[in-house]
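> Sequence plus predicted model, see below.
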Amino acid sequence: MSNANNTQKVAEFTAPGVDNQAAQDTIALLDNRLVALIDLQLTLKHIHWNVVGPNFIGVHEMLDPQVDAVREMTDTIAERIATMGGVPVGTPKSIVDRRTWDEYSIGKGLVTEHLGALNKVYDGINSDHRKAIDKLSELDPVSEDMLTGQLAELEQFQWFVRAHIESSSGELKS
């Protein structure tokens, strides 16, 4: 299946009351978020395995619930894509081919290194979720609401990360 087909509506139906163009546009936005969140859950697990140094155990244990929550978000988005008449694609090569950002570059690293980098990952994920929410407000309020709920949780996860790298004066170490 080519990249172009990954985000195209293929069913002869969509959600009642949604026109075909709005469905296709919604599917494309949701597909982008699906790719981002699959990438995020893998990155979180990578950090979980490779973080070392002071506060290791707190960070190690903080990340697994985030992995689980993000995995649930991807499932919700994939099911919404199918509901809209699209085909959710989550194979490894398709994810790499469709993402528009660089590979997470830290292997084994200190807590501060990983969390500084993870904060930047969350910056991208969360700001792109906001952009998708803005566009979905015109296309599909159900998908908009779904991403809004996810964003609240993702922003809380970023706050957890920032709490580890924030100084007492409110500055973030990167």
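Perfect, thanks for sending it. No experiment lies behind these values; they were computed from the predicted model shown.

> CA only for contacts and neighbour counts going forward, please
OK.

> show me where the protein has strands.
Remark: strands of the chain, listed N- to C-terminal, are 51-52, 109-110; assignment by DSSP state E.

> For the last one, what is the distance to the chain centroid?
It refers to strand 109-110. Relative to its parent chain, strand 109-110 has a centroid offset of 23 Å by Cα atoms, centre = their mean, to the nearest Å.

> just to revisit the earlier point, just the strands of the chain: most buried one?
Burial of the strands of the chain is given as mean neighbour count (mean count of other Cα atoms under 10 Å); strand 51-52 ranks first at a mean of 21.

> Ok, which of the strands of the chain comes nearest residue 122?
Closest approach to residue 122 among the strands of the chain is made by strand 51-52 (17.2 Å; Cα to Cα).

> Show the contacting residues for the closest residue to residue 118 other than its chain neighbours.
What sits nearest to residue 118 in space, not counting adjacent residues and going by Cα to Cα, 6 or more residues apart in numbering, is residue 161, at 7.5 Å. If you count contacts by Cα atoms under 8 Å, 6 or more residues apart in numbering, residue 161 has them with 115, 118, 119.

> Dump those to TSV, plus neighbour count and distance to residue 137.
Formatted as TSV, those follow (neighbours: other Cα atoms under 10 Å; distance: Cα to Cα, whole Å):
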residue	neighbour count	distance to residue 137
115	24	32
118	22	28
119	21	27
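
> Use this one as the comparison:
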Amino acid sequence: MKASPTLASNMQAVLVDLIELHVQGKQAHWNIVGTNFRDLHLQLDEIIEAARGFADEMAERMRALHALPDGRSSTVSKTTALAEFPTGLINTKDAIDKIVAALEAAVGTMRKVHDEVDEQDPTTADLLHAFIAKFEQYAWMVNAETMRASASVTTAEPKK
């Protein structure tokens, strides 16, 4: 099978977010300070490893479908859906907010392209399922670092 231009474009959108998530994770990892530093530092290692591995899986899947992955830094910075990570030292609470937002943005891209990907290549959609499940778990775990037991729990939005 050869990827259509639409499938290749959707896979590329996921790829750049995965690469950016890896890079942002490293930036946070190197520059976090404050309460629960070590816990967050170690959690970031897990997220970084997953993002890097998933990026490699996506790029190799693209090549298997005769599409050309573009992981150049200029391409990533121009096309990622993730907000830019701040420079310098960042306290753990702010880093948690930024990392959760980055995880959610990467998942958002995956969910946005999912249906078109699934129509053209269910195998690639299966990869997205695994990526989404892992990153949503990480977002919950990282976010739990600053949640209080009195926090309200939201319910899922009704399906439309």
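That came through fine. A quick note: this is a predicted structure, and the numbers were derived from the prediction, not measured.

> Next, the TM-score between them, please.
For these two chains in superposition, a TM-score of 0.88 is obtained (TM-score structural alignment, normalised by the length of structure 2); 153 aligned residues with a Cα RMSD of 1.7 Å.

> which residues touch whichever residue in structure 2 pairs up with residue 123 of structure 1?
Alignment note: residue 123 of structure 1 maps to residue 104 in structure 2; criterion TM-score structural alignment. Contacts for residue 104 of structure 2 (Cα under 8 Å, 6+ apart) come out as 135, 136, 139.

> distance of residue 104 of structure 2 from residue 142 of structure 2?
12 Å (Cα to Cα, to the nearest Å).

> Next: residue 61 of structure 2.
As it turns out, when the distance is counted by Cα to Cα, residue 61 of structure 2 lies 29 Å from residue 142 of structure 2.

> what's the answer for residue 62 of structure 2, then?
Taking Cα to Cα as the measure, residue 62 of structure 2 falls 30 Å from residue 142 of structure 2.

> which residues sit in contact with residue 38 of structure 1?
By Cα under 8 Å, 6+ apart, the contact set of residue 38 of structure 1 is 70, 71, 74, 90, 95.

> Aligned to the last one, what sits in structure 2?
Structural alignment places residue 95 of structure 1 opposite residue 76 in structure 2 (criterion: TM-score structural alignment).

> Distance to residue 144 of structure 1 for the strands of structure 1 - can I get that in TSV?
Formatted as TSV, the entries for the strands of structure 1 read as follows, by distance: least, Cα to Cα, whole Å:
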stretch	distance to residue 144 of structure 1
strand 51-52	34
strand 109-110	36
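
> Excluding residues flanking it in the chain, which one is nearest the residue positioned nearest the centre of structure 2?
Closest residue to the average C-alpha location of structure 2: residue 106 at 3.6 Å, with Cα atoms, centre = their mean. Beyond its immediate neighbours in the sequence, the residue positioned closest to residue 106 of structure 2 (Cα to Cα, 6+ apart) is residue 17, lying 5.6 Å away.

> Can you show me the helices along structure 2?
Defined through DSSP state H, the helices belonging to structure 2, from first to last, are 5-31, 37-64, 73-79, 92-120, 122-143.

> how about those helices in TSV, adding distance to residue 153 of structure 2?
What follows is those, written out as TSV (distance: least, Cα to Cα, whole Å):
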stretch	distance to residue 153 of structure 2
helix 5-31	26
helix 37-64	23
helix 73-79	33
helix 92-120	17
helix 122-143	12
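
> So which of those helices is the most surrounded?
Highest mean neighbour count of the helices of structure 2: helix 5-31, a mean of 22 (counted as mean count of other Cα under 10 Å).

> Where does that helix end up in structure 1?
Using TM-score structural alignment, helix 5-31 of structure 2 corresponds to residues 24-50 of structure 1.

> Report the mean deviation for that stretch after fitting onto structure 2.
Once the two structures are superposed, the average separation between stretch 24-50 of structure 1 and the matching residues of structure 2 is 0.5 Å (mean Cα distance after the TM-score superposition for structure 1).

> Ok, stretch 114-127 of structure 1 next?
Here the mean offset of stretch 114-127 of structure 1 against structure 2 after fitting is 1.3 Å, by mean Cα distance after the TM-score superposition for structure 1.

> mapped onto structure 2, which of the contacts of residue 38 of structure 1 are still contacts?
For both residues aligned by TM-score structural alignment, their matches' Cα atoms under 8 Å, a contact is called conserved when the aligned residues also meet in structure 2; among these this holds for 70, 71, 74, 90, 95.
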